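In: what's the 3D shape of this:
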Amino acid sequence: MEQEHSHRTVESVWDYPRPPRVEPTSEHVQVFLGGQLVADTTAAVRVLETSHPPVYYIPLEDFAPDSLIPASGSTWCEFKGQAAYFDVIGGDVRADRAAWTYPDPVPGYGPLASRAAVYPGRMDRCTVDGEEVQAQEGDFYGGWITGRVTGPFKGAPGTGGW
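Out: Got it, this is the predicted structure:
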């Protein structure tokens, strides 16, 4: 169910695959925290999974120096493997465990090893090609909602079984 939106195709998250697909994007992705630009790239990848808005993974080298601090704990994704977390620092703000990476992802997800994703709702703001991102609902998923995607999206109360 693709539609046109501002000269680009609008994607339904229900057309995304499961297991998820990793797709390079040349979109201009920026992340702001504590009044500072903490990440700036045109070399992100999007992870596209049924019912979820895309998650943008930014090359580690495109984060500002000292903005990612390794944090304790990990989680397991049935598709991508074991995730490691970072605190994100921008200006005088520290967002605990607000970014994650897959340092040794399962086959098919190799591009994620050199990239990190952030929870957009825990940053001052995130933008894709200048458009401010809305965060996916819930406190577990890190999807980025833009005018490029339509839902309904997993994450809101009552959607856990989707």
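In: use CA for all of it now, contacts and neighbours both
Out: OK.
In: I'd like the distance between Ala95 and Arg122.
Out: Here the criterion is Cα to Cα, to the nearest Å. By it, Ala95 lies 7 Å from Arg122.
In: now the other sequence, so there's something to compare against:
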Amino acid sequence: MAERVAAYPRPPLLLPCTQQVRVEALGRVLCDTHRSLRVLETFHPPVFYLCPEDVDLSLLEPVAGGSFCEWKGVASYFDLVATNESGQERRLRRALWCYASPTPAFAPLAGWLACYPALMDGCWVDGERVIPQPGGFYGGWITSAVEGPFKGDPLHPELR
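Out: I've put the predicted structure just below:
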């Protein structure tokens, strides 16, 4: 039975996850792990945070600026950068973020990385390809394990 995102809590819940999570971007495997953290927030599909030990950090370049979450604190962002076979640099701007010093309630997130599935070549949970959360701003991962409506969906303007 699918989790109903309408039943997710506010403030959000942070849960460890041992499902296989795979992220590919710029023709590379960014992460393939059984260690992630899921953030569950009302009307949002889960956001998966990846253990930094399982991420190819050589592809990340810190960028200026940040954002603030009332629950988790200040986020910093990273570009994803890779060079292709022709020697050309490819870049996904502000494709990942993390909380270096999250609020006490989200302390386990410190240094873990989240990505925008819409910018990646693909994201998978236990082999199922993820559908990015609509809206362009959100980093939720939609799978058959979750049931909407989802914040950001143009068919549900009341959730914007």
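In: Which residue of Ala95 and Arg122 of the first structure possesses the greater neighbour count?
Out: Legend: neighbour count by other Cα atoms under 10 Å for Ala95 of the first structure and Arg122, higher for Arg122 (20 against 17).
In: Looking for the alignment partner of that one in the second structure.
Out: In the second structure, the residue paired with Arg122 of the first structure according to TM-score structural alignment is Leu119.
In: so what's its match closest to, chain neighbours aside?
Out: Sequence neighbours aside, Ala95 is the residue nearest to Leu119 of the second structure in space, at 6.5 Å (criterion: Cα to Cα, 6 or more residues apart in numbering).
In: contacting residues around that neighbour?
Out: Counting by Cα atoms under 8 Å, 6 or more residues apart in numbering, Ala95 of the second structure touches Tyr77, Phe78, Asp79, Leu80, Cys115, Tyr116, Leu119.
In: For the second one, grab the count of nearby residues.
Out: When counting by other Cα under 10 Å, one arrives at 22 neighbours for Phe78 of the second structure.
In: Under the alignment, what does it map to in the first structure?
Out: Using TM-score structural alignment, the equivalent of Phe78 of the second structure in the first structure is Phe86.
In: quick one: which helix or strand includes that match?
Out: Here Phe86 of the first structure sits within strand 81-90, counting by DSSP states H and E.
In: helices and strands around that strand, which ones?
Out: strand 29-33, strand 36-41, strand 68-77, strand 93-101 (3 or more Cα pairs under 8 Å, 6 or more residues apart in numbering; DSSP states H and E).
In: so where is the shortest one in the second structure?
Out: Under TM-score structural alignment, the alignment places strand 29-33 of the first structure onto residues 21-25 of the second structure.
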